[in-house]
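Enquirer: what's the 3D shape of this:
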Amino acid sequence: MRHVPAAFLAAATAIPLVSFFHIHMDFSEEISEDSKQLPSSAPLRLRHLIFEYSGPAVRSICDFLLHPRNPAYTQQIERLAIRIDSQSASYDERILTACAQTLRHLIINPGDLITIPQLPFVREVEIKVFVGDSRRLPSFFPSNFSQIASSLPLVEVITLVFVVEPLYPEVEWADQGPLPILGPSFMNRVQLLHLRRVRCKLLERNGFGSMSALLDRFVAAMESKMPGLLGTGNSGVHLGCPIVMSTVF
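Expert: Alright, predicted model coming up:
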């Protein structure tokens, strides 16, 4: 949607779940101070906020939601889904900071190196990773994973969603070593102390590849990247390969 008035966004906060995708605010005239205030006729019920787009559209919406007169807009959000990239990184960080005291579930799609604030009450985090047809993790992903782990002290469940392109024949996944913290010394960790489950989901776009070959290589790759979780069933931490995971196609 284009040329969306501020009043439309204000009304949206009366709905528990709101997803913004390609929403562009109207910049033809200045937003009046009155329109930036919380409308008394609309009860604030926003609990789940989704940003599926980045760039100028996100910046304009963030300017509205984070306006000094609107602190309540983001202070009751319990679930946030957000795409972070270099174009809107500072806005993404501001949104996360504003939600920090109420946020419990974070869904994050990082397109670059990210910085997120301390989120002390998040219990579940889902991280989307684009692997593509190279079957190689982005070079920045290990750093992102470490940063997320250090910012979420109470996280209990981590879900990694690997997005791949179909290949025929299927190839081996690149061996880039174990993920930070989830390596062989996992049980001696000083972070992720509350972690009880890691889920790995596989999302193949278009779905025309060899499913059995893809799954075989996926399982081997996940075991290689998270060796510290193997055999930790007694500790309550499980490697979420297809044995115990939800696989998405």
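
Enquirer: Please count neighbours and contacts with C-alpha atoms only from this point.
Expert: Fine.

Enquirer: list the buried ones in the helix or strand containing V163?
Expert: If you go by DSSP states H and E, V163 is part of strand 157-164. Buried residues in strand 157-164, counted by 16 or more other C-alpha atoms under 10 Å: V157, I158, T159, L160, V161, F162, V163, V164.

Enquirer: any chance of those in TSV, plus distance to I61?
Expert: Output for those, formatted as TSV (distance: C-alpha to C-alpha, whole Å):
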residue	distance to I61
V157	30
I158	28
T159	28
L160	28
V161	27
F162	29
V163	28
V164	31
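
Enquirer: Out of those residues, which comes closest to R199?
Expert: Of all those, T159 has the smallest distance to R199: 4.5 Å, by C-alpha to C-alpha.

Enquirer: Might one say that that closest one is in contact with C200?
Expert: Yes: look at T159 against C200 with C-alpha atoms under 8 Å: they come within range, at 5.8 Å.

Enquirer: S224: neighbouring residues, count only.
Expert: 17 (other C-alpha atoms under 10 Å).

Enquirer: Sorry, wrong one. I was asking about A89.
Expert: By the criterion of other C-alpha under 10 Å, A89 has 21 neighbours.

Enquirer: And it, how close does it get to A81?
Expert: Distance, A89 to A81, by C-alpha to C-alpha, to the nearest Å: 14 Å.

Enquirer: Which single helix of this protein contains the most residues?
Expert: Determined from DSSP state H, the single longest helix within the chain is helix 211-225.

Enquirer: OK, contacts around A220?
Expert: Under the criterion of C-alpha atoms under 8 Å, 6 or more residues apart in numbering, A220 has no neighbours.

Enquirer: and the gap between it and F130?
Expert: 18 Å.

Enquirer: same question, F218
Expert: 14 Å.

Enquirer: Then E223?
Expert: 18 Å.

Enquirer: Next: I61.
Expert: From I61 to F130 the distance is 26 Å (C-alpha to C-alpha).

Enquirer: One more, so I can put them side by side:
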Amino acid sequence: MWGKSSFFAPGLAWPEAGLCPPERATVTTSRSTATAPKSRPRMSPSSRVECLDFEAGQLYHPRAMRARLSWIGAIPHVVITLLMIVVIVDMLVGVFLRYVMTWISARFDLPSIRFFWVEEVGEWSLAWLTFIGAALGVRRGIHFSVQLVIDQFPPALRRAVLVGQCLLIVTFGSLVAWFGWLVADLNSQSFSPALVLNLWWLYLSSVVGGVLMAVYGLIALGDVLRGRGHWGGAAGVAG
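Expert: Here you go, the predicted structure:
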């Protein structure tokens, strides 16, 4: 009966989880209770399947879960970094084509080089960069704010103000995502003149940015309530 099984709990799926064999789980039985040692789950060297102690409530690896979440949270940072590189290179190429190649073409009577695509690449990159960057600003708490009055409040009132601020951020992000989707759907049959790209992808940036703002606003709300991170520190609670 010992081996691999599929385990499911509300909000948690653990496929191919290994059950602990009898020699690795010592159970002391009395007339009314049966207890098992609450030890950390260990990896079996032969099958490399996680051995879980279900009675101890060990249903997931916190360290592995944090690693996955850190990778997911790093995606917006990687995206805006790449977009910044694209914008810088696009500006340099645009200046070179406009002033250097245009002069060379006129000087040596060469065919002119079309560079209308440079403007569109910059516009699209800046649109995505702006919305994703604004959402990351919410997550890191680096948007401009005046704390002169709030810092004079007692901790309880300060926390209440920050909770209201986080709720406003969530509401604003949700509205941006909703109306951005409507605008994107309205322009789904339009195309850019130079690159002939569907404008739906351009206006989708507001949807992605709005969703990220709402998600980061909820995370900030949790930080305020738990007193951790930047937002929890701003609330005056040690985190």
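
Enquirer: Got a TM-score for the pair?
Expert: The TM-score (TM-score structural alignment, normalised by the length of the second structure) is 0.23; 101 aligned residues with a C-alpha RMSD of 6.5 Å.

Enquirer: Show me what the strand holding V163 of the first structure is packed against.
Expert: For strand 157-164 of the first structure, the packing partners by 3 or more C-alpha pairs under 8 Å, 6 or more residues apart in numbering; DSSP states H and E come out as strand 124-132, strand 197-204.

Enquirer: Give the other helices and strands that the first one contacts.
Expert: Which is strand 124-132 of the first structure. Counting contacts by 3+ C-alpha pairs under 8 Å, 6+ apart, strand 124-132 of the first structure packs against strand 105-110, strand 157-164.

Enquirer: Show me where the second structure has its helices.
Expert: Using DSSP H, helices in the second structure cover 62-95, 102-107, 117-140, 155-186, 199-226, 229-234.

Enquirer: Can you say which of the helices and strands packed on strand 157-164 of the first structure is nearest to I148 of the first structure?
Expert: strand 124-132 (9.0 Å).

Enquirer: Kindly calculate the angle that that closest one makes with strand 105-110.
Expert: Interaxial angle, strand 124-132 of the first structure versus strand 105-110 (axes from the mean of the first three to the mean of the last three C-alpha atoms, to 10 degrees): 20 degrees.

Enquirer: Following element in sequence after strand 124-132 of the first structure, please.
Expert: helix 141-151.

Enquirer: tilt between that next one and strand 157-164?
Expert: Helix 141-151 of the first structure and strand 157-164 are oriented at 160 degrees to each other (the same axes, to 10 degrees).

Enquirer: Which neighbouring elements make contact with the longest strand along the second structure?
Expert: Among the segments of the second structure that qualify as a strand by DSSP state E, the longest is strand 12-19. When contacts are defined as 3+ C-alpha pairs under 8 Å, 6+ apart, strand 12-19 of the second structure packs onto strand 4-9, strand 50-52.

Enquirer: For the longest one, list every residue counted as buried.
Expert: Neighbour-count burial for strand 4-9 of the second structure, counted by 16+ other C-alpha under 10 Å, picks out K4.

Enquirer: And it, what does it pack against?
Expert: Taking 3+ C-alpha pairs under 8 Å, 6+ apart as the contact cut, strand 4-9 of the second structure packs with strand 12-19.

Enquirer: ditto for the shortest one
Expert: In this structure, strand 50-52 of the second structure makes packing contacts with strand 12-19, strand 42-43, judged by 3+ C-alpha pairs under 8 Å, 6+ apart.

Enquirer: who touches the closest residue to A127 of the second structure other than its chain neighbours in this structure?
Expert: Among residues not flanking A127 of the second structure along the chain, S205 sits closest, at 6.6 Å (C-alpha to C-alpha, 6 or more residues apart in numbering). Applying C-alpha under 8 Å, 6+ apart to S205 of the second structure gives the contacts A127, W128, F131, I132.

Enquirer: S205 of the second structure and V183 of the second structure: what is the separation?
Expert: 11 Å.

Enquirer: before we move on, what about E120 of the second structure?
Expert: 19 Å.

Enquirer: and of the helices and strands packed on strand 12-19 of the second structure, who's closest to W178 of the second structure?
Expert: Closest of these to W178 of the second structure is strand 4-9, at 33.0 Å (criterion: C-alpha to C-alpha).

Enquirer: For the closest one, give me every contacting residue.
Expert: Counting by C-alpha under 8 Å, 6+ apart, A13, W14, P15, E16, A17, G18, L19 sit against strand 4-9 of the second structure.

Enquirer: In these, which residue is surrounded by the most others?
Expert: Using other C-alpha under 10 Å as the neighbour criterion, G18 leads these with 22 neighbours.

Enquirer: Quick check, it in contact with R42.
Expert: No: counting by C-alpha under 8 Å, G18 of the second structure stays clear of R42, with 10.3 Å between them.

Enquirer: Now the common contact residues for those two.
Expert: Joint contacts of G18 of the second structure and R42 (C-alpha under 8 Å, 6+ apart) are E50, C51, L52.

Enquirer: Quick check, the last one in contact with E16.
Expert: What it means is L52 of the second structure. No: using C-alpha under 8 Å, L52 of the second structure is not in contact with E16, being 11.1 Å away.

Enquirer: Mutual contacts of the two, please.
Expert: Here L52 of the second structure and E16 share no contacting residue, scored by C-alpha under 8 Å, 6+ apart.

Enquirer: Tell me how many other residues crowd the closest residue to E119 of the second structure other than its chain neighbours.
Expert: In space, and not counting its chain neighbours, E119 of the second structure is closest to G94: 7.9 Å by C-alpha to C-alpha, 6+ apart. G94 of the second structure: 19 surrounding residues under other C-alpha under 10 Å.
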